[in-house]
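> Mind folding the following:
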Amino acid sequence: MPESSSSITRRTTRFTRRLLAAVLALPLSAVGLVVGAAAPARAAAGTGTTASVTLGDSYISGEAGRWKGNSVATGGNRAGTDRSWTGSGYDPSRIYGSTYASGCDRSDVAEVRSAPTVAQTQINLACSGAVAANVYRAANGGQSFKGEAPQADQLAAVAAQYNVKLITLSIGGNDLGFSDVIETCVKDYLVWYSYCHDDQQGEIDSRMPGAMAGVGKALDEIRAVMTNAGYRAGDYRIVLQSYPSPIPRSAEMRYSESGWTRSNTGGCPFWDGDADWARDSLVPQISGELGKVAAAKGVQFMDLADMLQGREVCSTATRQPTSTSAPSATTSEWARFVDGGLNSSQGTVQESMHPNYYGQQALGQCLTLMYARPSGDYACRNTAGRDASGMYLVAE
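Okay, the predicted model is just below:
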């Protein structure tokens, strides 16, 4: 549990200050075609080249796809984890393309790209940091974001050019202020020596109705776009997905909450009580509410709350790669650690707490499995000791 201020010397090292500064910018990290060919000529709705489209925020755009696990190594390819290493420097655009400059961070292994068998073309319209209003059509209150038109307006152009078969949406986390929760919990661990969950639960509860209303409107906007493009209800499917927990419960943390290892080695600076709350209360609560929205709007729901079980940052079932132990989908973490402090030279802070290269491949397999189920709601989970091929669905 948190140590009392009277029993501990306040930790005001440069590391602490740098780590705190780093977490201040955490977001939940438009037409982004992920295929190189030019779009085909306009076709009648429901005909032509098939397409799978993703919309929403960073948990589906591909944020953190740069990383194969986490390592404290600071040079070169960082023990094999940094895919942007060129041999002489770092080039994140190799992973995120032109969207690295804008901050949308659509990776080459984003969920839709890791599910290539769903449709002939994979199109990623999601953007890191997006809220529900960035999905709505401009004519209905939608807002442009990072230099791109609202995602529903971009979808209209895609629907006119392709035969859209599947639309997958991840939205609501930024409307709930999830990055604010992370920032507060990290501060409470490093500076205030108090739990964050007692006050943050109230913040989440107060924002939940508005956030879920926004998710519902986003689904309505998507449907309106498809109807206006001439699609019938049976021509395509919509899947709303939830969020996985990037950190484990306290009993499954491989570092003690006392000392510095959770901060400067593991990249998981959270108290046991806050980790338990996030893993077993907050994430399930958000999934439950999103599931209700999906049911109310008549779309399929994919529950990802347990998708990273045993693969989270600092999980006892994983290990960090080293110079003598390469990254592996079966042993490495599937989410990005809090990138700050001693690790501030690695990548960008907004990649923190997102599914990484391995996690995104797993999400792609979840989507592939989901597409094979034309109806019903499912939770997607992993099989211990296996890579993305071990993902499976459980009916809800």
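> rest of the way, CA atoms for contacts and neighbours
Noted.
> Check the spacing between L219 and I171 real quick.
Relative to I171, L219 is positioned 10 Å away (Cα to Cα, to the nearest Å).
> more crowded one of these two?
Neighbours around L219 and I171, counted as other Cα atoms under 10 Å, are more numerous at I171. The numbers are 34 against 25.
> how far away is that one from L55?
According to Cα to Cα, I171 stands 8 Å off from L55.
> now do A159
Here A159 is placed at a distance of 13 Å from L55 (Cα to Cα).
> same question, G288
If you measure G288 against L55 using Cα to Cα, the figure is 20 Å.
> I'd like to know how far M307 sits from A379.
8 Å.
> and what of V164?
24 Å.
> which residues does M353 contact?
By Cα atoms under 8 Å, 6 or more residues apart in numbering, the contact list for M353 reads 246-247, 335-338.
> Could you also give me the structure for this second sequence? I'd like to compare it with the first:
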Amino acid sequence: MACSGARTFNVLGDGQSGEVGQLAAGYLDQNTTLVTLSIGGNDARFSDIMKKCIDLQDPQLTTCPYSELDNQDPVTGEDAPGTTGNLKDWAPKWLHDTVRPRIVKTLTALHTAAPHAKIVLMGYPRLVEKDRSCFPGAYEDVENVWVRGLADNLASEMAGAVSDAGTWAVFSDPRTNFDGKAACGNPETIHAIVETGRERADTEAPAASMKTLHPKIAGARIYADTLEQTLKKM
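Prediction:
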């Protein structure tokens, strides 16, 4: 129920690329028995944070937990006045106070549209292994430790959102299944930085490809296995 790049407001209202919002598309009704989605990572601004940490354009910036982002309105994604302040202080508060309730609102709206369905919220892996040697030197160990911890924080808030929503919602956590296999892992099932082999819509060169830090085919298989494990427990 969530397209690539979607935030909660894309599910709840405004769609992407001229499409109607996913809820308004008419896929859900009283006959729906299962809904799956991954939502929250883009609301958490994980992509913006990773760009700050990797920072290919400004390699002397090596302390992304102490950098900041321009503010955005969580309801629209539009720019808002001011900045976040230090990411290490802002991110946990943003996840708990903003992202978690936005996920609850999304799950509740899905439940209203499909009242007889189980709703499975798919989580996110830790994107980069502890050995981050396949990444550029601008991405330091201290940053990777912080980013991996932030992924754990996001998982906790997503699980909390499911608990807040109701017994009809379930959290499916892929972190353990991806351990050792994320970017820089062996086998690597999440793309590290990809600069070549772009699809036709992937046009933002010299910026890294949209494949960067997204699952490879083998990673999609791990996601599917994680979902299957969750469904068997339901």
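> what's the TM-score here?
Comparing the two superposed chains by TM-score structural alignment, normalised by the length of the second structure, the resulting TM-score equals 0.79, with 203 aligned residues with a Cα RMSD of 2.1 Å.
> sorry, back to before: which one's more surrounded, M307 and A379 of the first structure?
Higher neighbour count among M307 of the first structure and A379: M307, with 27 against 20, using other Cα under 10 Å.
> Name the helix or strand for the residue of the second structure sitting at the aligned position of that one, please.
Correspondence of M307 of the first structure to the second structure, assessed by TM-score structural alignment: N177. Assigned by DSSP states H and E, N177 of the second structure falls within helix 175-178.
> Just after that helix, pick out the following helix or strand.
helix 217-233.
> tell me which residues in that next one are buried?
Using 16 or more other Cα atoms under 10 Å as the test for burial, helix 217-233 of the second structure gives 219, 222-223, 226-227, 230.
> ok, the aligned partner of R45 of the second structure in the first structure - how many residues close by?
If you follow R45 of the second structure across to the first structure using TM-score structural alignment, you land on G177. G177 of the first structure: 18 surrounding residues under other Cα under 10 Å.
> Could you find the closest non-adjacent residue to G177 of the first structure?
Of all residues not flanking G177 of the first structure in the chain, I204 sits nearest, at 7.7 Å (Cα to Cα, 6 or more residues apart in numbering).
> Same check on G219 of the second structure?
Spatial nearest neighbour of G219 of the second structure, excluding adjacent residues (Cα to Cα, 6+ apart): T189 at 4.5 Å.
> Just give me the match in the first structure for the one you found.
Here T189 of the second structure is matched to W334 in the first structure, going by TM-score structural alignment.
> number of nearby residues for its match?
33.
> Would you mind confirming that it makes contact with Y358?
Yes - W334 of the first structure lies in contact with Y358 (Cα atoms under 8 Å); the separation is 5.3 Å.
> now the match of M307 of the first structure: how far from G123 of the second structure?
Between N177 of the second structure and G123 of the second structure the distance is 12 Å, computed by Cα to Cα.
> can you check D70 of the second structure too?
Using Cα to Cα, we find D70 of the second structure at a distance of 26 Å from G123 of the second structure.
> that older thread, how far away is the match of T189 of the second structure from A296 of the first structure?
32 Å.
> Now do the same for V142 of the second structure: helix, strand or coil?
Per DSSP: H, G, I helix; E, B strand; the rest coil, the secondary structure class of V142 of the second structure is helix.
> how many neighbours does the equivalent of it over in the first structure have?
Under the alignment by TM-score structural alignment, V142 of the second structure pairs with G273 in the first structure. G273 of the first structure: 18 surrounding residues under other Cα under 10 Å.
> One more: the one 4 residues further on?
Here the number of neighbours of W277 of the first structure (other Cα under 10 Å) works out to 19.
> Go ahead and confirm it touches Y195.
No - using Cα under 8 Å, W277 of the first structure makes no contact with Y195, being 10.1 Å away.
> any idea how far S47 of the second structure is from the residue nearest the centre of the second structure?
Central residue of the second structure (Cα atoms, centre = their mean): G41, 2.2 Å from the mean position. Applying Cα to Cα, the value for G41 of the second structure to S47 of the second structure is 8 Å.
> again with K233 of the second structure
32 Å.
> Likewise for C134 of the second structure?
Going from C134 of the second structure to S47 of the second structure by Cα to Cα gives 18 Å.
> what does T63 of the second structure give?
Distance of T63 of the second structure to S47 of the second structure, computed by Cα to Cα: 16 Å.
> picking up where we left off before, my guess is the match of V142 of the second structure contacts Y193, does it?
No - in this structure, G273 of the first structure is not within contact of Y193 by Cα under 8 Å, at 11.9 Å.
> that older thread, just the element for the residue nearest to G177 of the first structure, please.
I204 of the first structure is part of helix 197-228, with elements assigned from DSSP H and E.
> Just give the closest residue to the residue mapped onto L87 of the second structure from the first structure, not the sequence neighbours.
Aligned counterpart of L87 of the second structure in the first structure: Q200 (TM-score structural alignment). Among residues not flanking Q200 of the first structure along the chain, V181 sits closest, at 6.5 Å (Cα to Cα, 6+ apart).
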